[in-house]
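J.: Give the three-dimensional model of this entry:
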Amino acid sequence: MCRHIAWVAAREVPLGELLVAPEHGLYRQAWAPRRQRYGTVNADGFGVGWYAAGDPVPARYRRAGPLWADLSFTDLARVVRSRAVLAAVRDATAPGADAEAAAAPFASGPWLFSHNGAVGGWPGSLAAPAAGLPPEELLAMEARNDSALVWALLLHRLRRGEALARALAATVREVAAAAPVSRLNLLVMDGSTIAASTWGDSLWYLAGSGRVVVASEPYDDRPGWCEVPDRTLLTATAAGVTSLSDLSEPAHVRRASADPLEESPA
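T.: The predicted structure follows:
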């Protein structure tokens, strides 16, 4: 599994204020997450994406190693400010050679994306959905892991003009239909709106003071954190959470009674 976090705010916030400074922030979650159900250490890469004022295309900083081993990150996080951020630490499903290219956030145009979970039966289970993508989009994938293909499926919908939340919900259902035993907690944002899914792991949000934070787990113990029910689609802007809707799969998608992914964290 992984841990991820996104926020949108009315004012610019230093990255370190929400990633490094909190007692249980993403920086600490790299080695000591409190609510991670699968896996224990997120040392297989990390990344942060942020939007600069006046620029709709986000910048990214990603590395293949553990967050705590990057001696430059805390200094970067101290001075970089943004109203919209998505960051993640990674626990890989399987060994790979894609280095930082496999670390979230993935990006294209105005969008940032992260996947907390794993696709059951990867890679064969997604052969059919992958076959529906244009060859040039498959060849342009940043990495060869399950998260990168889930991102390619979502990105295809976004490029066709589907709204953020609609595209996310459709992608979750498509992947769950092809690979029923999957964990699909996804985050996607466009600089002003966050869309997130819960599907097999924890998700929380904190709203107020002109910002909304959506995260795998709370970064502190203050009152106000709300847990999002499983199989829910959440959307949020700086003004607050705008919707929480049922993301349950169609009737033909079965629910597994056991989780064979449990020994293979992503």
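J.: Going by C-alpha atoms from here, please, whenever you check contacts or count neighbours.
T.: Fine.
J.: contacting residues for the residue nearest the centre of the chain?
T.: In the chain, the residue lying closest to the centroid (C-alpha atoms, centre = their mean) is S114, at 2.6 Å. If you count contacts by C-alpha atoms under 8 Å, 6 or more residues apart in numbering, S114 has them with 4, 86-88, 104-106, 147, 186-188.
J.: Sequence B follows; please return its structure for comparison with A:
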Amino acid sequence: MCRHVAYLGPEVSLGTVLVEPPHGLFRQSWAPRRQRYGTVNADGFGVGWYADGDPVPGRYRRAGPIWGDLSFTDLARVVRTGALLAAVRDATVPGADQEAAAAPYAGGPWLFSHNGAVAGWPGSLAPLTGGLPAVEILSMEARNDSAFVWALVLNRLRAGDEEGQALADTVLEVARAAPGSRLNLLLTSGDSITATAWGDTLWYLARPGRGTVVASEPYDDDPHWVEVPDRTLLVADRTDVLLTPLKEPEETGRPGAGPVPVPPKESPA
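T.: Next comes the predicted model:
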């Protein structure tokens, strides 16, 4: 369910990442090439981006399909940024919330997206509500599984966890409570990209001097795209990408802690 993408690098227009590539997120809304679950992502879309001098990102979200928004391609043509996160949505369960349910979600300097679905939602995650302050639950942007997963991640970030630890611990907590969930999470602060591959596809493209892209699937046929193995944490900045296996809790002691880094394949300039 859903497709998402994050970019970090030299300043470009939104359209350079989302619209212009032959298989970019715009086209993935109706013709994804590697989506394992669902076929059309028409239940909303959104993009968040960072402007120079402002650590809090702006967002543009809509409840309908991206191809039905006549203003979006114009916006994408002229807005420029060095960091963005965008998603097109295929709802797990059709319902309320409209635009509020469309990623990216936001909190402070962070943007977040979830590609996947929580098995047995909402009952499966009811026991996890006790670990969240009441204000976090009452402040959720939407009433879906992705918004609740974001609340879990954001609570850890606000408590001081590093971004990779926050994603890894959340994935393993949700996977224990709801086995069979698909939990590809994507997070950016404007200075880094953090993601998990857990049950669905994830790829990255790192080009020296041209930035880093992390996406559900490649947006073109560049041979330097690298597929991220399942059950992996990815952490990237403008120059480096680090892959770390995600271990089950009983294998590591503390969820998400202690794995051995796996160096990514090098991409020539």
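J.: Can you calculate the TM-score here?
T.: The TM-score (TM-score structural alignment, normalised by the length of structure 1) is 0.93; 250 aligned residues with a C-alpha RMSD of 0.9 Å.
J.: one step back: and the contacts of S114 of structure 1 as TSV, adding secondary structure, neighbour count and distance to R60 of structure 1?
T.: Below are those laid out as TSV (DSSP: H, G, I helix; E, B strand; the rest coil; neighbours: other C-alpha atoms under 10 Å; distance: C-alpha to C-alpha, whole Å):
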residue	secondary structure	neighbour count	distance to R60 of structure 1
H4	strand	27	15
L86	strand	31	9
A87	strand	28	9
A88	strand	31	11
A104	coil	30	9
P105	coil	29	8
F106	strand	26	9
S147	helix	25	17
L186	strand	26	18
L187	strand	27	16
V188	strand	28	14
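J.: ok so, going back, mind checking what secondary structure the residue nearest to the centre of structure 1 has?
T.: Classification of S114 of structure 1 using DSSP: H, G, I helix; E, B strand; the rest coil returns strand.
J.: what's the counterpart of it in structure 2?
T.: Using TM-score structural alignment as the criterion, S114 of structure 1 maps onto S113 of structure 2.
J.: if we can go back for a sec, could I get the contacts of S114 of structure 1 as a markdown table with distance to E23 of structure 1?
T.: Listed next are these as a markdown table, based on distance: C-alpha to C-alpha, whole Å:
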| residue | distance to E23 of structure 1 |
| --- | --- |
| H4 | 16 |
| L86 | 19 |
| A87 | 17 |
| A88 | 17 |
| A104 | 23 |
| P105 | 23 |
| F106 | 27 |
| S147 | 28 |
| L186 | 24 |
| L187 | 23 |
| V188 | 25 |
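J.: chain center to stretch 203-223 of structure 1, what's the gap?
T.: Centre-to-centre, stretch 203-223 of structure 1 and its host chain are 15 Å apart (C-alpha atoms, centre = their mean, to the nearest Å).
J.: what do you get for stretch 24-42 of structure 2?
T.: On C-alpha atoms, centre = their mean, the centre of stretch 24-42 of structure 2 falls 15 Å from the chain's centre.
J.: for stretch 147-157 of structure 2, same thing?
T.: Distance of stretch 147-157 of structure 2 from its chain centroid, counting by C-alpha atoms, centre = their mean, is 13 Å.
J.: Please apply the same query to stretch 74-82 of structure 1.
T.: Relative to its parent chain, stretch 74-82 of structure 1 has a centroid offset of 20 Å by C-alpha atoms, centre = their mean.
J.: where along the stretch 101-250 of structure 2 do the strands fall?
T.: Using DSSP state E, counting those that start in this stretch, the strands of the stretch 101-250 of structure 2 run over 105-107, 110-117, 182-188, 193-197, 203-207, 211-215, 226-227, 232-236, 241-245.
J.: Quick one: residues contacting the nearest residue to A106 of structure 2 once chain neighbours are set aside.
T.: Closest residue to A106 of structure 2 apart from its sequence neighbours, by C-alpha to C-alpha, 6 or more residues apart in numbering: F112 at 6.3 Å. Contacts for F112 of structure 2 were tallied using C-alpha under 8 Å, 6+ apart; they are 85, 103-106, 150, 185-188.
J.: if you set the cut-off to 7 Å instead, what comes out?
T.: F112 of structure 2 makes contacts with 103-106, 186-188, as judged by C-alpha atoms under 7 Å, 6 or more residues apart in numbering.
J.: what comes into contact with stretch 69-78 of structure 1?
T.: 14-16.
J.: Would you indicate which residues of that stretch are buried?
T.: Within stretch 69-78 of structure 1, the residues scored as buried using 16 or more other C-alpha atoms under 10 Å are 73-74, 77-78.
J.: Give me the subset of these lying in helices.
T.: If you go by DSSP state H, the buried residues of stretch 69-78 of structure 1 have 73-74, 77-78 in helices.
J.: quick revisit: which of the strands of the stretch 101-250 of structure 2 sits closest to L8 of structure 2?
T.: Closest approach to L8 of structure 2 among these (C-alpha to C-alpha): strand 211-215, 5.3 Å.
J.: What is that closest one packed up against?
T.: Helices and strands touching strand 211-215 of structure 2, by 3 or more C-alpha pairs under 7 Å, 6 or more residues apart in numbering; DSSP states H and E, are strand 3-13, strand 203-207.
J.: now those strands in a markdown table, with distance to R33 of structure 2?
T.: A markdown table is the format used below for those (distance: least, C-alpha to C-alpha, whole Å):
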| stretch | distance to R33 of structure 2 |
| --- | --- |
| strand 3-13 | 11 |
| strand 203-207 | 13 |
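J.: Most tightly packed of those strands?
T.: The highest average neighbour count among those, using mean count of other C-alpha atoms under 10 Å, belongs to strand 3-13 at a mean of 24.
J.: Packing partners of it?
T.: helix 72-78, strand 80-88, strand 211-215.
J.: can the strands of the stretch 101-250 of structure 2 go into JSON lines with extra columns for distance to L25 of structure 2?
T.: Converted to JSON lines, these look like this (distance: least, C-alpha to C-alpha, whole Å):
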{"stretch": "strand 105-107", "distance to L25 of structure 2": "17"}
{"stretch": "strand 110-117", "distance to L25 of structure 2": "13"}
{"stretch": "strand 182-188", "distance to L25 of structure 2": "15"}
{"stretch": "strand 193-197", "distance to L25 of structure 2": "17"}
{"stretch": "strand 203-207", "distance to L25 of structure 2": "13"}
{"stretch": "strand 211-215", "distance to L25 of structure 2": "9"}
{"stretch": "strand 226-227", "distance to L25 of structure 2": "17"}
{"stretch": "strand 232-236", "distance to L25 of structure 2": "20"}
{"stretch": "strand 241-245", "distance to L25 of structure 2": "22"}
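J.: Noted, bye for now.
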